[in-house]
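Enquirer: Sequence plus predicted model, see below.
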Amino acid sequence: MSIEIKMPALSPTMEEGTLARWLVKEGDTVKAGDLMAEIETDKATMEFEAVDEGVIAKIVVAEGTDGVKVGTVIAVLAGEGEDAGSVSAPKAATPKAEVAPAPAAAASAPAPAAAPKADGDRVKASPLARRIAAEKGVDLAGVTGSGPNGRIVKADIESAKPGAAPAVAAPAAAAPAATATAPAAAPASVWYDESIPHEVEKLSNIRKTIARRLTEAKQTIPHIYLTVDIQLDALLKLRGQLNKSLEGRGVKLSVNDMLIKALAVALTQVPKCNVTFAGDKLVKYSRADISVAVSTPTGLITPIIRDAASIGLASISTQMKELADRAKEGKLQPHEYQGGTASISNMGMFGIKQFDAVINPPQAMILAVGAGEKRPYIVDDALGVATVMSATGSFDHRAVDGADGAELMKVLKALIESPMGLLA
């Protein structure tokens, strides 16, 4: 009996994903544990393993297909003794059926098909769109414009089929087909100058999630920003001593490793900042799990150092290196980036002096770290030169009072300037 392979839910929040790449082909024999595909979720690209044994009879969803809903049949496995050639794919599972608009819904929608027409029955289109349409053999009269006032733009032509019939000449029942040519991701309110040389890149699921979460954070969380200047000389000296003692063990502490530890310890000493605002409740955490912002080719992701206040600096460094490497390869598992009680984002390596980071919901704070630099500084009541960095805490003001946020920043500054406390 054939076995349907369905789009898995690779994280608790996953509703759909992109089938990035098939690692098998029709006719291949697989057994439990074999890698079958790479699937891009809203956070990472993950490998999908076979659960059953059999022969790949049909690949239903082609690689590169995005928006594949969890539970959609993506392949069919021929069972033991079954002829793979006789297995047929379920019709309802094809990607086109998933995304095709229902005729009734399309017919009831506003009818923008006539919008591209201007005075004198002239089609409104950008010069670039007209040139591409001529090259592709697309009839502009059959294309719905998504630009200002229904103007046809490049994206509309790229999604249109050559020789498209004029929408005004089509019977009413054909309206859904004309409507379907309008790209859903290009609302009329989004406009850019097509006369400037450019290229259009489709957003990855990760980039879409980043955009959605940052918008949510700025719209729903009242941020308060608190900045302190911190002298780094003692921490840099301690780091040098520790790295010398760690030679030959394959561990080299970074300043960021020590700042992760410092933030975690500070949160345990000021627990009022280690919280989550949850409507009519306040969640208070008894452990500091630090999410660390890592830049990857597909966008920002925040792997987590669990219980960072209770583990040693060498362990933090080893974990951070492994997590960052796998984050950049898109190989993190959901439990490695989901959760966390607070975040840290370090842009010092780029020479950024100071910045305000956006809170990573549902957390209530994030620490933004700038570059350490030589500055005039008062040391022992005398003007001198010291290595100083600016650090800014962004706090959810619904959950954290300004005084409590200030207390956390004060404790953090003290820990970094007298760093022996990080070894306890």
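Expert: Yep, it's here. Only a predicted model underlies this, so the values are computations on that prediction, with no experimental measurement involved. Numbers count the residues shown, from 1 in each chain.
Enquirer: all contacts plus neighbour counts: C-alpha atoms, from now on.
Expert: Noted.
Enquirer: What segments of the stretch 201-350 of the chain are strands?
Expert: Secondary structure of the stretch 201-350 of the chain (DSSP state E, counting those that start in this stretch): strands at 223-231, 275-278, 281-284, 290-292, 294-296, 299-301, 304-305, 342-346.
Enquirer: Include distance to residue 336 and mean neighbour count when you put the ones you listed into TSV, please.
Expert: Output for these, formatted as TSV (distance: least, CA to CA, whole Å; neighbours: other CA atoms under 10 Å):
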stretch	distance to residue 336	mean neighbour count
strand 223-231	26	19
strand 275-278	19	19
strand 281-284	21	12
strand 290-292	9	26
strand 294-296	13	16
strand 299-301	10	19
strand 304-305	6	24
strand 342-346	14	26
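Enquirer: Spit out the contact partners of residue 336.
Expert: 303-304, 323 (CA atoms under 8 Å, 6 or more residues apart in numbering).
Enquirer: will you turn these into TSV that also has distance to residue 239?
Expert: Formatted as TSV, these follow (distance: CA to CA, whole Å):
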residue	distance to residue 239
303	23
304	22
323	21
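Enquirer: wait, which of those is closest to residue 416?
Expert: residue 304 (20.9 Å; CA to CA).
Enquirer: Please report how far the nearest residue to the closest one once chain neighbours are set aside lies from residue 360.
Expert: With CA to CA, 6 or more residues apart in numbering as the criterion, residue 304 has its nearest non-adjacent residue at 4.3 Å, and that residue is residue 291. As judged by CA to CA, to the nearest Å, residue 291 and residue 360 stand 9 Å apart.
Enquirer: this is the other structure I want to compare:
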Amino acid sequence: MPVPVIMPKFEMSQETGQIISWYKKEGDAVKKGEAIFSVETDKVTMDVESPGDGVLAGVTAKEGESVPVTTVIAYLLGAGESLPAGGAPAAATPQPAPAAAAAEAPKAPVSAPASATPVAQRMAAANALDLSAVQGSGPKQTITKADVESALARRGEEGKVRATPAARRVAREGGVDLDTVAGSGPRGRVQESDVQDFLSTAPQAAAPAQPQATAQASSADFDTIPLKGMRRTIADRMVASYQSAPHIMFTMSIDVSSLEGLRKRMNEQAAKRGEEKISMTALLTRAVAWTLLRHPRLNSTLTGDEIRQYKTANIGIAVALEDGLIVPVVRNVEKKGVAQLAAEINDLAKRARESRLTPSDVTGGTFTISNLGPFGIEQFTAILNAGQAGILAVGAVQKEVVVVNDEMVIRPIMRMTLSADHRTVDGAVAAQFMADLRSVMENPDLLLY
């Protein structure tokens, strides 16, 4: 019988996948285990292998299209086989429940259109939410888990929609029913930008008429880039993190003379052995791990009503890509030597730029380092990765005049800024973390203890 090819689910939180490239076209013969297309999620790009032998047929998803997970997007046909009636379905939907189980379903009407992901459908059913009243924010207006969560959060007391005054004003001026707008703010609160996004995606008939000449003139002045895939994920997560986590920032200047001297000596030995050079990032990562174990509140995540303090340092290293940013994770940093860390960081960065990271490479981080020093940036602040207690923004090493023993001398200075979640970390704890980090970087022999 025909073998279905589905959009895979690489991790629990994944709801869609974007097809980057088809390696095979309809009519091509493929073998089990052969890569047939590549998929980009919000974290990684992966090749998808053929689930069996056969001829590829009934392809319904094009390159660049985002598809809900578990959707059948093609079939593999054996000799003499043909596509099932209707070909590959547009989306995979759960089978109807048995009649006996239907008696236990909520009494409120619940719609389950094909434009809702399976996770969204289950959540709506469990909360007696009518999906026909929910606006989808996913590909082709597919209703996602986040849309359902926003709709549930907006129920509020006596059914009142949570919205900012500015959002209510824009909705009133645009004739928008706030019940139909998905909120992106805390607890599903509707923001002004949510209403503006709703108006921009509403049917043309409902939008105010615009002078044609103005539209034609302005369209030549800019390029429209769809906010989707990795870029959309970054945007959503940064907004959510900045709105939900009260950031506190601490900046400190560090004299890295001793650290640079240590690095020079280590690289001289590495050259003699034919090994890779030790990067400043590797030394910094090791120093951060040393400090985190002495300040576990910074090595923690906030999940619901729980703060989880970790006993090992899994540090994410931000890597810039052409179309976004990704944070692969170096695990058990405190147990590794600097040479091993340098090799692992280089390998992760290389695979990130080649889109060869796996889901396990980008999950499980307990702290993040973002280093813009190579770009000449002297100082900056970074937004927390959602859930994490801290992120360290690292600037470039600059020669500066400083006072040492009442004398002016020139020293290599690096500025670092710690952003911490004030819900998890008190100011004094964050300040002591930075003081100890400076101490170990200015006296790297402490790493031996």
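Expert: Sure thing, it's come through. These figures come from a predicted structure and were not determined experimentally.
Enquirer: what does residue 389 of the second structure align to in the first structure?
Expert: Correspondence of residue 389 of the second structure to the first structure, assessed by TM-score structural alignment: residue 364.
Enquirer: where's that match relative to residue 222 of the first structure, distance?
Expert: Counting by CA to CA, the gap from residue 364 of the first structure to residue 222 of the first structure is 10 Å.
Enquirer: before we move on, what about residue 208 of the first structure?
Expert: Distance from residue 208 of the first structure to residue 222 of the first structure, by CA to CA: 23 Å.
Enquirer: Ok, residue 45 of the first structure next?
Expert: Relative to residue 222 of the first structure, residue 45 of the first structure is positioned 32 Å away (CA to CA).
Enquirer: Look at the closest residue in space to residue 82 of the first structure that isn't next to it in sequence and say how many residues are nearby.
Expert: Nearest residue to residue 82 of the first structure in three dimensions, chain neighbours excluded: residue 1, at 6.6 Å (CA to CA, 6+ apart). Per other CA atoms under 10 Å, the neighbour tally for residue 1 of the first structure reads 11.
Enquirer: Next: residue 373 of the first structure.
Expert: Residue 373 of the first structure: 17 neighbours (other CA under 10 Å).
Enquirer: can you check the one 5 residues further on too?
Expert: Here the count is done by other CA under 10 Å, and residue 378 of the first structure has 11 residues near it.
Enquirer: so what corresponds to it in the second structure?
Expert: Match for residue 378 of the first structure (TM-score structural alignment): residue 403.
Enquirer: same thing with residue 267 of the first structure?
Expert: Using TM-score structural alignment, the partner of residue 267 of the first structure in the second structure is residue 292.
Enquirer: my read: its match touches residue 300, true?
Expert: No - using CA atoms under 8 Å, residue 292 of the second structure is not in contact with residue 300, being 9.4 Å away.
Enquirer: State the helix or strand in which residue 407 of the first structure lies.
Expert: Element membership of residue 407 of the first structure, judged by DSSP states H and E, is helix 402-417.
Enquirer: Can you give me the stretch of the second structure that that helix aligns onto?
Expert: Using TM-score structural alignment, helix 402-417 of the first structure pairs with 427-442 in the second structure.
Enquirer: Buried by neighbour count: which residues of that stretch qualify?
Expert: Residues of stretch 427-442 of the second structure classed as buried: 430-431, 433-434, 436-442 (neighbour count, 16 or more other CA atoms under 10 Å).
Enquirer: Closest one of those residues to residue 393 of the second structure?
Expert: residue 434 (11.9 Å).
Enquirer: is it true that that closest one touches residue 254?
Expert: No - Residue 434 of the second structure lies out of contact with residue 254 (CA under 8 Å); the separation is 9.9 Å.
Enquirer: Residue 45 and residue 222 of the first structure: who's more crowded?
Expert: Legend: neighbour count by other CA under 10 Å for residue 45 of the first structure and residue 222, higher for residue 45 (25 against 14).
Enquirer: dump the residue contacts of the more buried one.
Expert: Residue 45 of the first structure neighbours (CA under 8 Å, 6+ apart): 20, 38-39, 330-332.
Enquirer: which of the residues you listed line up with contacts in the second structure?
Expert: Contacts from those that recur in the second structure, judged by both residues aligned by TM-score structural alignment, their matches' CA atoms under 8 Å, are 38-39, 330-332.
Enquirer: By neighbour count, which of those residues wins?
Expert: Neighbour max across those (other CA under 10 Å) = residue 39, 25 neighbours.
Enquirer: in the longest strand along the first structure, what counts as buried?
Expert: Assignment by DSSP state E gives strand 382-396 as the longest strand of the first structure. Neighbour-count burial for strand 382-396 of the first structure flags 386-396 (criterion: 16+ other CA under 10 Å).
Enquirer: Then stretch 308-318 of the first structure?
Expert: Neighbour counts over stretch 308-318 of the first structure (16+ other CA under 10 Å) mark 308-309, 313-314, 316-317 as buried.
Enquirer: what's the answer for stretch 60-72 of the first structure, then?
Expert: 60-61, 63, 66-70, 72.
Enquirer: Any chance you could list what contacts it?
Expert: Here stretch 60-72 of the first structure has contacts from 6-9, 14-22, 73-76, 89, 93-95, 98, using CA under 8 Å, 6+ apart.
Enquirer: what about the helices in the stretch 201-350 of the second structure?
Expert: Applying DSSP state H, counting those that start in this stretch to the stretch 201-350 of the second structure gives helices spanning 212-219, 229-244, 257-273, 280-294, 338-353.
Enquirer: okay, those helices, which one's buried deepest?
Expert: Mean neighbours per residue, mean count of other CA atoms under 10 Å, is largest over the helices of the stretch 201-350 of the second structure for helix 280-294, with a mean of 21.
Enquirer: relative to helix 338-353, how tilted is that helix?
Expert: For helix 280-294 of the second structure against helix 338-353, the angle by axes from the mean of the first three to the mean of the last three CA atoms, to 10 degrees is 110 degrees.
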